[in-house]
Structures are given as C-alpha cells and as structure tokens.
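Colleague: Quick check, what structure comes out for this input:
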Amino acid sequence: MKELIETIVKPLVDYPDDVLVDVVEEDDRIIYHLAVNKSDMGKVIGKQGRVVKAIRTVVYAAGASQQKKILLEIIE
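Modeller: Modelled structure (predicted):
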C-alpha cells in the first residue's frame, strides 16, 4: 500500500524525492502518514480537497480486502 501511495503522489509533485509515507499499525486500523514538500502541499490537496479525496478513494478501495480500517493523513 505504501508503494501505491508513492506511485500516485510522486508524479503530482515538483519534489518527488521529498515524498515520505510512514505506516502506523494499530489493533483495528492502519494509518498512512503522507509527508510532502511544503510547496507541493497544495498540489496534493487540490482545489477543495478533490485530489486528496481521489487518492484516499483509491487507497481505501485497494485496502478493502484487509480486515483493518485504513486511514491516509497528510502531515506538514
């Protein structure tokens, strides 16, 4: 899943080397923390959050087979 997030986000940003995805696993959920360069934050979020909503939709659909809830958070 980490590779999927990186594959989606890296082409969107100006600094693909700054894209970092950290994984935190808990009992009932898996949280993916996405960090990008500050100047790329707007590109990842998109107008009215449309881009990040689309990314989350793809990630949640890909993780539907797992028994844990999946969350994607963007951190600064």
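Colleague: going forward, measure contacts between C-alpha atoms and count neighbours the same way
Modeller: Will do.
Colleague: Look up how far residue 35 lies from the residue nearest to residue 38 when sequence neighbours are not counted.
Modeller: Among residues not flanking residue 38 along the chain, residue 76 sits closest, at 6.9 Å (Cα to Cα, 6 or more residues apart in numbering). Per Cα to Cα, to the nearest Å, residue 76 is found 6 Å from residue 35.
Colleague: Next, the structure of the following sequence, for comparison with the previous one:
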Amino acid sequence: MKALVEHIVKALVDQPNFVQVEEVEEGQTLNLRLTVHPDDMGKVIGKQGRTVKAIRSVLYAAAPSQRVRLDIVD
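Modeller: The predicted structure follows:
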C-alpha cells in the first residue's frame, strides 16, 4: 500500500523528493500517514477534496479485505 500511495502522489506533485508515507498497523486497520511539501498540499487534496478522495478510493479497491486509512500530515 505504501508504494502505491507514493507512486500516485509523486506523479501529482512538483517536488516528489518530499513525499513520505509512513505505514502503521493498528489492529485490523492500516494507517498511512502522507507527508508532502507545503506547496504541494493543495495538489494532493484537490478542489473540494476530490483528488484525495480518489486516492482513497483506489486504496479501498486495492485492499478490500483490510481497513485502510489515509491521513495527510502537515
């Protein structure tokens, strides 16, 4: 999952070197914490959150048997 998120987000941002994804397993939930450069935050979130919602939809489809949560960290 971590590699999938990194691949998608690095294609969206202007500064892919700042993209970091931290994977934390808490019980049955996989928490992914995404960190990007502050200038790229708007590109990842998108208008009205559409881009991040689409990324989350891809994650849910990639792991139907596991609960996945994606958080964008400041």
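Colleague: picking that back up, list the contacts of the residue nearest to residue 38 of structure 1.
Modeller: Contacts for residue 76 of structure 1 (Cα atoms under 8 Å, 6 or more residues apart in numbering) come out as 35, 36, 38.
Colleague: quick one: which of those is most hemmed in?
Modeller: Neighbour tally across these (other Cα atoms under 10 Å): the maximum, 24 neighbours, falls on residue 36.
Colleague: Isn't that one up against residue 20?
Modeller: Yes - using Cα atoms under 8 Å, residue 36 of structure 1 makes contact with residue 20 at a distance of 6.6 Å.
Colleague: hey, which helix is longest across structure 2?
Modeller: Assignment by DSSP state H gives helix 50-62 as the longest helix of structure 2.
Colleague: which residues touch that helix?
Modeller: Contacts of helix 50-62 of structure 2 (Cα under 8 Å, 6+ apart): 1, 5, 8, 43, 44, 45, 46, 67, 68, 69, 70.
Colleague: ditto for stretch 20-34 of structure 2
Modeller: Applying Cα under 8 Å, 6+ apart, the contact partners of stretch 20-34 of structure 2 are 2, 5-6, 19, 35-36, 66-73.
Colleague: try 7 Å this time
Modeller: 2, 6, 35, 36, 66, 67, 68, 69, 70, 71, 72, 73 (Cα atoms under 7 Å, 6 or more residues apart in numbering).
Colleague: want to throw these into CSV with distance to residue 12 of structure 2?
Modeller: Output for these, formatted as CSV (distance: Cα to Cα, whole Å):
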residue, distance to residue 12 of structure 2
2, 16
6, 10
35, 13
36, 11
66, 26
67, 25
68, 21
69, 20
70, 16
71, 17
72, 14
73, 17
